[in-house]
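Participant: what's the 3D shape of this:
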Amino acid sequence: MTIAAGTDDNRQRWARFWLIACLGVLAVQILAQHFMGRLWICECGYVKLWEGIVKSSGNSQHISDWYTPSHIIHGFLFYGLGHLALRGKPLSARLFLATVIESAWEIAENTPMVINRYRSATISLDYFGDSILNSTMDTLAMATGFLLASRLPVALTVVIAIVLELFTAWTVRDNLTLNVLMLVWPLDAVKGWQAGL
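Facilitator: Modelled structure (predicted):
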């Protein structure tokens, strides 16, 4: 009985350690973006729960927007990666790996090189980077997706990802798949369709 209790205590200590490490990574992301000169909130001076207009100066500046589903899907994908790469490790350690990857992307995404790539290769002509608030919420959306994937059956997780991709493609002509495609291998036909031409 004592051994089992000790094992549970050990698991809880490690879970706390990895969760604190996740918060540490998020703090590094926030500080890095602050020192990169990113704005804390939208230049407009207020915070909205939802920014529904993709081609607006408020996109990627508020708590959530049409790219939030992409970050939830990141969480689904990173859960799968963690399951493969850290098989047998606690969920909190796999969440740490996911947080490191997402935070690294959020920092890279807000560098001049990637911002300029978005502006030249995608329909995001008015993209000037994320606010720190939006970037932080993107990482939390990823963590939400990760935790959902840890609880839901794989088939349901895949269905949700497909529905989110199709819905955002239909609604705003963009999604995670198109975003990656246009960053890596821009196609004029896709760019024209996204622009409504």
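Participant: for the rest of this, base every contact and every neighbour count on C-alpha atoms.
Facilitator: Noted.
Participant: which residues does the nearest residue to Gly52 once chain neighbours are set aside contact?
Facilitator: In this structure, Gly52 finds its nearest non-sequential neighbour in Asp65, 5.8 Å apart by Cα to Cα, 6 or more residues apart in numbering. With contact set as Cα atoms under 8 Å, 6 or more residues apart in numbering, Asp65 has these partners: 50-52, 54, 59.
Participant: separation between Asp65 and Leu81?
Facilitator: Asp65 is 25 Å from Leu81, where distance means Cα to Cα, to the nearest Å.
Participant: I figured Ala149 was touching Tyr79, is that so?
Facilitator: Yes. The criterion here is Cα atoms under 8 Å, and Ala149 meets it with Tyr79 at 6.5 Å.
Participant: now stretch 168-183: buried residues?
Facilitator: Residues of stretch 168-183 classed as buried by neighbour count (16 or more other Cα atoms under 10 Å): 168-169, 172-176, 178-179, 182-183.
Participant: before we move on, the earlier item: neighbour-wise, which of Ala149 and Tyr79 wins?
Facilitator: Tyr79 (25 against 22; other Cα atoms under 10 Å).
Participant: what helix or strand is the more buried one on?
Facilitator: helix 68-85 (DSSP states H and E).
Participant: check which helices and strands that helix sits against.
Facilitator: helix 91-109, helix 132-151, helix 154-172 (3 or more Cα pairs under 8 Å, 6 or more residues apart in numbering; DSSP states H and E).
Participant: possible to save these as JSON lines with distance to Cys42?
Facilitator: Shown next, in JSON lines, are the helices and strands packed on helix 68-85 (distance: least, Cα to Cα, whole Å):
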{"stretch": "helix 91-109", "distance to Cys42": "17"}
{"stretch": "helix 132-151", "distance to Cys42": "8"}
{"stretch": "helix 154-172", "distance to Cys42": "21"}
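Participant: and this one, please, so the two structures can be compared:
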Amino acid sequence: MAARPRSEYAPAPRGEWRRRRGRVTLGLSRKWWFVAAAIAVAAAFALYLMGRNPICTCGEIKLWVGEVHGPDNSQHIADWYTPSHIIHGFIFYGLLWWWMRRRPLGLRFSLAVAIEAGWEVLENSPIIINRYREATAAFGYSGDSIINSMADIGWMALGFLVARRIGLWPTVMIALGFELFTLWTIRDNLTLNVVMLLWPIDAIREWQAAL
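Facilitator: Below you'll find the predicted structure:
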């Protein structure tokens, strides 16, 4: 008896990135890529209406910026907070797999993009920008450029797809490595970022500011 064809949305075996007509689809149909892209474009438009700059006011687009407290931070493609956005993807994949494992992968991916896009819009609102200034060591933070926000959504998407490919424990180890490395390098990471936004601790703030 011939093997029953697997549904388009059935979970792929570990490590399998599907190939169709000579292209790697990462297990997502074209429809879901379009939905995710539309969500990102909507977020970019919302940020534009909020007055965010499309690119850095310096007029350049840089692949990497390594200065944490400089004016270029959060204005370009990647910086020291990029690992945090990749970890967002790890977390979203795990939570959505646990909550919606029987639903299409594309739907879960699009929801992850929507959550990240929503955060990028909220993060660049006056209330969160002021919160960063008051509660963390980001004294001069004035929000992200639109290209940085779009890149952050892209980094999250990468984390989501990587987590699907490599499985639980490799994902956990990579996330811990990112957290420890950025903690050692810039005295900040996703964990401290959340802590300082919700429950500011003066000792941590002073330690970060001394970098």
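Participant: got a TM-score for the two of them?
Facilitator: Overlay of the two chains. TM-score (TM-score structural alignment, normalised by the length of the first structure): 0.93; 194 aligned residues with a Cα RMSD of 2.1 Å.
Participant: okay, whichever residue in the first structure pairs up with Tyr132 of the second structure and Ala104 of the first structure: tell me how far apart.
Facilitator: The equivalent of Tyr132 of the second structure in the first structure is Tyr118 (alignment by TM-score structural alignment). Distance of Tyr118 of the first structure to Ala104 of the first structure, computed by Cα to Cα: 17 Å.
Participant: now swap in Val159 of the first structure and tell me
Facilitator: In terms of Cα to Cα, Val159 of the first structure sits 27 Å off from Ala104 of the first structure.
Participant: so for the two, which sits in the more crowded spot?
Facilitator: The neighbour comparison of Val159 of the first structure against Ala104 (other Cα under 10 Å) goes to Ala104, with 15 against 11.
Participant: you'd agree that one is up against Gln29?
Facilitator: Yes. At 7.5 Å, Ala104 of the first structure and Gln29 qualify as touching, with contact defined as Cα under 8 Å.
Participant: gap between the two ends of stretch 2-19 of the second structure?
Facilitator: So stretch 2-19 of the second structure: terminal residues 21 Å apart, Cα to Cα.
Participant: and if you look at stretch 169-179 of the first structure?
Facilitator: End-to-end distance for stretch 169-179 of the first structure: 10 Å, by Cα to Cα.
Participant: repeat for stretch 119-129 of the second structure
Facilitator: Using Cα to Cα, first and last residues of stretch 119-129 of the second structure are 12 Å apart.
Participant: try stretch 194-202 of the second structure
Facilitator: 14 Å.
Participant: work out the gap between that stretch and the centre of the chain.
Facilitator: Remark: stretch 194-202 of the second structure is offset 20 Å from the chain centroid, using Cα atoms, centre = their mean, to the nearest Å.
Participant: swap in stretch 89-98 of the first structure?
Facilitator: For stretch 89-98 of the first structure - counting by Cα atoms, centre = their mean - the centre lies 16 Å from the chain centre.
Participant: now it: which residue numbers in the second structure?
Facilitator: Counting by TM-score structural alignment, stretch 89-98 of the first structure corresponds to residues 103-112.
Participant: same deal with stretch 43-54 of the first structure?
Facilitator: With TM-score structural alignment as the criterion, stretch 43-54 of the first structure aligns to 57-68.
Participant: distance check, the residue nearest in space to the middle of the first structure against Ala189 of the first structure.
Facilitator: When Cα atoms, centre = their mean is applied to the first structure, the residue found nearest the centroid is His71 (3.2 Å). Distance, His71 of the first structure to Ala189 of the first structure, using Cα to Cα: 25 Å.
Participant: same deal with Asp174 of the first structure?
Facilitator: From Asp174 of the first structure over to Ala189 of the first structure the distance is 14 Å, taken as Cα to Cα.
Participant: what of Thr99 of the first structure?
Facilitator: On the measure of Cα to Cα, Thr99 of the first structure and Ala189 of the first structure end up 34 Å apart.
Participant: which of the two has more neighbours?
Facilitator: Using other Cα under 10 Å as the criterion, Thr99 of the first structure and Ala189 rank with Thr99 on top: 26 against 10.
Participant: wait, that one touches Cys22, no?
Facilitator: Yes. Thr99 of the first structure lies in contact with Cys22 (Cα under 8 Å); the separation is 6.2 Å.
Participant: what angle do the helix holding Tyr79 of the first structure and helix 91-109 make?
Facilitator: 130 degrees (axes from the mean of the first three to the mean of the last three Cα atoms, to 10 degrees).
Participant: what about Asp9 of the first structure, neighbour count?
Facilitator: Neighbour count of Asp9 of the first structure, defined by other Cα under 10 Å: 12.
Participant: scratch that, Met36 of the first structure
Facilitator: Per other Cα under 10 Å, the neighbour tally for Met36 of the first structure reads 13.
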